[in-house]
Structure formats: structure tokens, C-alpha cells
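Undergrad: build the 3D model from these lines:
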Amino acid sequence: MKLQDLIVFENDDLVALNKPSGLLSIPDREGKEPSLKELLQHTCPDIFTIHRLDRETSGLIIFGKHAGAHKYFCQQFEARKTIKIYNGLVIGSVPEPSGSVDAPIAENMVKRGTMIIHRRGKPALTDFKVLHDFTLYSWTEFRIHTGRTHQIRIHAKEIGHPLAVDTLYGDGKPVYLSSFKSKFNLSKEHLEERPLLNRLALHAAQLKIQAPDGHWLELEAPLHKDLRATLQQLQKRK
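TA: The predicted structure follows:
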């Protein structure tokens, strides 16, 4: 993986990258696995964390290139002035074409590392809009107004349509072509079917943020190959 291939925008203040699923945004406590921040530090030692994505989530993430930019952009995130758009493949056909989930999110004290909707939690608001209904799955746009841990994942579960391949809040099952293609046959070269998608079906697609000079940056990260291929197959058989 070449770092340069992941960069979608860069200026004197920030660098925006299209993070692959499975890669940590920043080093974890053990520090045994590579992270996007560490890769950046090879070429830019002074790099600052502005926000982060879940390890399983792919897509747009930005880092500050100096202390001033770090403070400026972090304040925007904290003041909820940024516009954050995600795309995700949820399980099933969502009956409402659009809507909002306004439900507080708290840490799950029983199952560490997961979150729950609970009145003791912090406020969390997510807008959703169904872009394509494939019956078995729905390709959905999410806009988050808050930045809680696992927010989209748990709010998708709350409306009864968890994200595909979500091992924490859904069934965790990979997406197979055989599940929606009639008369599916394995090729002679393969003994078992390979999944189209074997990771969380969530992608940070767009970010609108104001630059220090006052103009707005509209950043976008294209879908990675696995999500693109899955959507192409679903669209063929809609």
C-alpha cells in the first residue's frame, strides 16, 4: 500500500486521505499494528490528529500539518460546524425513504468496546436517506451531526437495519453473490465461494470544512474496490 495513493487532497494546513478498512487511524495502546498516522509521520513527522474513523470504516479522514491547523479544525468539529456524509449498505429494505435518529449513546458497561442507546449517554443525531433499495440490502446515506463512537452503526441498528458485515451490532455475515444471484454456480477453479464484501459496509464519503482563509473545502473519498464491486452486482440484479 502506497501512502501517496491514499491522499485525496493536501495543502499547507491539512492532508486528507481515503483510509482503507482494517487500518487503524491512529496507534492503539499496544502500538503493535501500523496506523495511518504512523505512515504519515514517515514523510511528515509533525502530524496532528483532528478526528478518527473506526478501524473497520473506510473513507475520508484528515490530519493537521501544524499546531495552528490542528487547533482550528478541532474547534470546528467540536462546534459541529463540519458537514460529514457517510455511505453504508444496511441489511433489508428500509420502509422510510429518509428520517432521523435522535438517541443518546453511552458506553456498554457489560460488553466493553461496544456502545448502547441509553438515557445516561451523550446526545447523538443522525440523518439517513435511502439512495438505492435492493430489497436484501439498502444503500444509504448518513449525515452525522454529532461524533459519538459507533454512532452510525448503533443508530442503524436502532431503526432495525444494521450495517452489513457489522460484527458488533449486526449479524456479521459477509455479503455473497449467491445470496441474491439466481442460478449461481462456482467456477471450476474455486472450491468455495469468496465473499463480495467481508468487512463493515461503511464509508466516510464527504467532508465539508472551512479553511483558515474562510473558504469552504468540499472533500470527497471514492469508494474502495470491494464496496464498488458489491454495489455493481446488486445494481445488475435489482
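
Undergrad: switch to C-alpha atoms for all contacts and neighbour counts from now on
TA: Will do.

Undergrad: following whichever strand or helix holds S138, which helix or strand comes up?
TA: Using DSSP states H and E, the element containing S138 is strand 137-144. Using DSSP H and E, the helix or strand that follows strand 137-144 towards the C-terminus is helix 151-158.

Undergrad: tell me the buried residues in that next one?
TA: Burial within helix 151-158, assessed by neighbour count using 16 or more other CA atoms under 10 Å, is assigned to Q151, I152, R153, I154, H155, A156, K157.

Undergrad: can you check stretch 8-24 too?
TA: V8, D13, L14, V15, A16, L17, N18, K19, P20, S21, L23, L24.

Undergrad: what's next to it, contact-wise?
TA: 6-7, 25, 33-36, 53-66, 69, 199-200, 219-222, 224 (CA atoms under 8 Å, 6 or more residues apart in numbering).

Undergrad: to compare against the first, here's another:
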Amino acid sequence: MQAVEVKITEEQQNERIDKVLSVANEEWSRSQVQQWIKDGVVLVNGQTVKGNYKVKNGDDIVVNVPEPEPLDVVAEPMDLDIYYEDSDVLVVNKPRGMVVHPAPGHTGGTLVNGLLYHCKDLSGINGVMRPGIVHRIDKDTSGLLMVAKNDMAHESLVNQLVAKTVTRRYKAIVHGVISHDTGTIDAPLARDKVDRQSMAVDENGKHAVTHFRVLERFTNYTFVECQLETGRTHQIRVHMKYIGYPLAGDPKYGPKKTLDIEGQALHAGILGFVHPRTGEYMEFEAPLPPEFKVLLEYLRRSS
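TA: Next comes the predicted model:
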């Protein structure tokens, strides 16, 4: 069990403890924190509290993060597109349509199943279902992911994400013609109050910033590059919808009438980070997948 200490500042007081802790560590979901509170592993000034506890300035919070359970996810042979690998980190190009990690009731066919077969040694920080997984991309988003092969590498990569020093650039096709060449969307995100499976812009949500630039314009669509400053769930998809340019093909946030593709037109093409052991900055680029190129050619012919 790993004890993690969290200090409360004056700005945070009177906020719910589950919200404060999920903001303090991007790897902790609010639901996970709530479960830890119920399990009694979250202590405030040495005492257990309820999930609706409002923190006070100066509170000393200790989260006794449980040890990962024994792994029961099955390793499966897969033809993984690995861009880089050493004893600490691995960079893989995830295909469109593949889920990153197992979930209850869906334990097979994911990237994690393939990674376990490929290399055996993955960090255990994120527990049974997400060994080695430092960050995620959605099922229908293709592109590059960094994977930690030990806990030292995992902590280093997470710290880089928190410090916003990881380079993450995506290519996307959005509805509408964006007139300006560049822009920044700075809008906090939280779970949608009605649909808990979706995210929404919410003034009480987590800080989220997306930068974008136009690459090409078509009659009714725009090809853009988005750079993440933060990495919230569905961030690009929600942010682009928020400014009136939802992603083409997006079944959750886009219009019903869209391009005939399965899932959002989004590709995580560029990933850069500092190697946890050598301190060297490394950057990788994965080209657009064939189906994305076909879509662009169709839009060019149609414009």
C-alpha cells in the first residue's frame, strides 16, 4: 500500500474531498476516490471521513492507495504496431476500433491483452485492468500511446503529463469551415449531469486546454491539428463541439447527419516525452491511417 499525502490550500477549502483528490492526481477518477473513501483508506487529519466531506484549509489528507490486485487479464497474441521499445517504455500505434484496456464484462481483445502477451513486464500502478497504461485514447481514435514497463517509468511519465510537458498532437476532421487559422479552447470539463457516459463543458469541471490550427478547408468540413495542453476524457471531441465544429463521424458529440464512417475522425499522430531514465526528449510520428486518407481524398474531390 502506497501512502500519498495531499495538502489543502485556502483556494480549495469547502470543496468536496472526492473532487479535490481527483483533481490532485489525474490518474485518480472521482468514482475511484469515492470507493477509497468508503473503504476507509482516505484519512483526513488521521480520521476517516464520508464522501461528502468538505475540505478545510490546512487539512492533512493521506490516501493509502491499495496495492494492485493479482492480474487476471488474459495475454493474447496480437500484431502490435510498436514504434519504440526498451526496458522502461514502449510506444505503440493503436488501430482504430481497439479498446485500450479491459473493463468489467469486457476483458478481451484490448491493447492491454496484446501488450501482456508481447512483453510480460508492465508497471502495476494502475492495477489489474490497466497495467502499464499511462494515458488513453478512445476506441475509435487511432494513434500513439506511451506505455510504462516499470513503476519508475510510470511515475515519471505521469509527472510529465501533470506538468503538461508531453507533446500530443492530433489530426481531426470537423464539421463546418473554420475561418480563423489558429485558436485555443480553454474550457473546464466534467461528467455530463444528465448523461454520465459523456463529458461536457462545466465551470466546476477540471481545467482543460486545447490548441488547434487549420490544415485544410473543404466545402462543409475542416481538417485540423489539435494539440493537447491537458488530457481530459473526450477533450478534443467536447472542445470542438463547444466552439461549434464537432468531429466528423462522432456518434456521441457530433450531428446525426455526418460522414459515413464508424466513429470520430481523430488520429493521435505525434507523441513526445522525456525518457524516464536517460532524460532524452523523444518524439514519434504515426502517419494517418488508410481510412483517414481515403476520407480526405473524398472531401477534396467533393469540394
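
Undergrad: TM-score for these two?
TA: Their TM-score after superposition, calculated using TM-score structural alignment, normalised by the length of the first structure, is reported as 0.86; 218 aligned residues with a CA RMSD of 1.8 Å.

Undergrad: relative orientation of the strand holding S138 of the first structure and helix 151-158 in degrees?
TA: 130 degrees (axes from the mean of the first three to the mean of the last three CA atoms, to 10 degrees).

Undergrad: what about E283 of the second structure, is that helix, strand or coil?
TA: strand (DSSP: H, G, I helix; E, B strand; the rest coil).

Undergrad: for E203 of the second structure, the count of nearby residues, please.
TA: When neighbours are defined as other CA atoms under 10 Å, E203 of the second structure has 11 of them.

Undergrad: actually I61 of the second structure, not the one I wrote
TA: Quick note: I61 of the second structure (other CA under 10 Å) scores 22 neighbours.

Undergrad: I figured it was touching T48, is that so?
TA: No. Contact criterion CA atoms under 8 Å: I61 of the second structure and T48 do not qualify, at 9.9 Å.

Undergrad: can you show me the strands along the first structure?
TA: If DSSP state E is used as the criterion, the strands of the first structure fall at 7-10, 14-19, 48-49, 58-64, 83-91, 98-102, 105-107, 115-117, 125-133, 137-144, 202-210, 216-220.

Undergrad: which strands and helices lie in contact with the fifth one?
TA: Strand 83-91 of the first structure sits against strand 137-144, strand 202-210, with contacts defined as 3 or more CA pairs under 8 Å, 6 or more residues apart in numbering; DSSP states H and E.

Undergrad: can I get those in JSON lines with distance to V130 of the first structure and mean neighbour count?
TA: Formatted as JSON lines, those follow (distance: least, CA to CA, whole Å; neighbours: other CA atoms under 10 Å):
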{"stretch": "strand 137-144", "distance to V130 of the first structure": "4", "mean neighbour count": "22"}
{"stretch": "strand 202-210", "distance to V130 of the first structure": "14", "mean neighbour count": "21"}
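
Undergrad: so which of those strands gets nearest P174 of the first structure?
TA: Closest approach to P174 of the first structure among those (CA to CA): strand 137-144, 12.3 Å.

Undergrad: tell me which other helices or strands that closest one touches.
TA: Going by 3+ CA pairs under 8 Å, 6+ apart, strand 137-144 of the first structure lies up against strand 83-91, strand 125-133, helix 151-158.

Undergrad: average gap between it and the second structure?
TA: Compared with the second structure after fitting, strand 137-144 of the first structure deviates on average by 0.6 Å (mean CA distance after the TM-score superposition for the first structure).

Undergrad: what sits against the aligned residue in the second structure for H155 of the first structure?
TA: Superposed on the second structure with TM-score structural alignment, H155 of the first structure falls opposite H239. Counting by CA under 8 Å, 6+ apart, H239 of the second structure makes contact with I185, A187, V201, T210.

Undergrad: translate the last one into the numbering of the first structure.
TA: So the one you mean is T210 of the second structure. Correspondence of T210 of the second structure to the first structure, assessed by TM-score structural alignment: T126.

Undergrad: quick check: that match touching H145?
TA: Yes. Assessed by CA under 8 Å, T126 of the first structure is found in contact with H145 at 6.1 Å.

Undergrad: what sits up against stretch 267-276 of the second structure?
TA: 88-89, 141-145, 152-153, 156-157, 160, 165-172, 280-288.

Undergrad: ok, now with 7 Å
TA: Stretch 267-276 of the second structure is contacted by residues 141-144, 153, 156-157, 166-172, 280-288 when judged by CA atoms under 7 Å, 6 or more residues apart in numbering.

Undergrad: list buried residues within these.
TA: Buried subset of the contacts of stretch 267-276 of the second structure (neighbour count, 16+ other CA under 10 Å): 141-144, 153, 156-157, 166-172, 284, 286, 288.

Undergrad: what about the counterpart of T165 of the second structure in the first structure, distance to C74 of the first structure?
TA: Matched by TM-score structural alignment, T165 of the second structure corresponds to K81 in the first structure. Distance of K81 of the first structure to C74 of the first structure, given as CA to CA, to the nearest Å: 10 Å.
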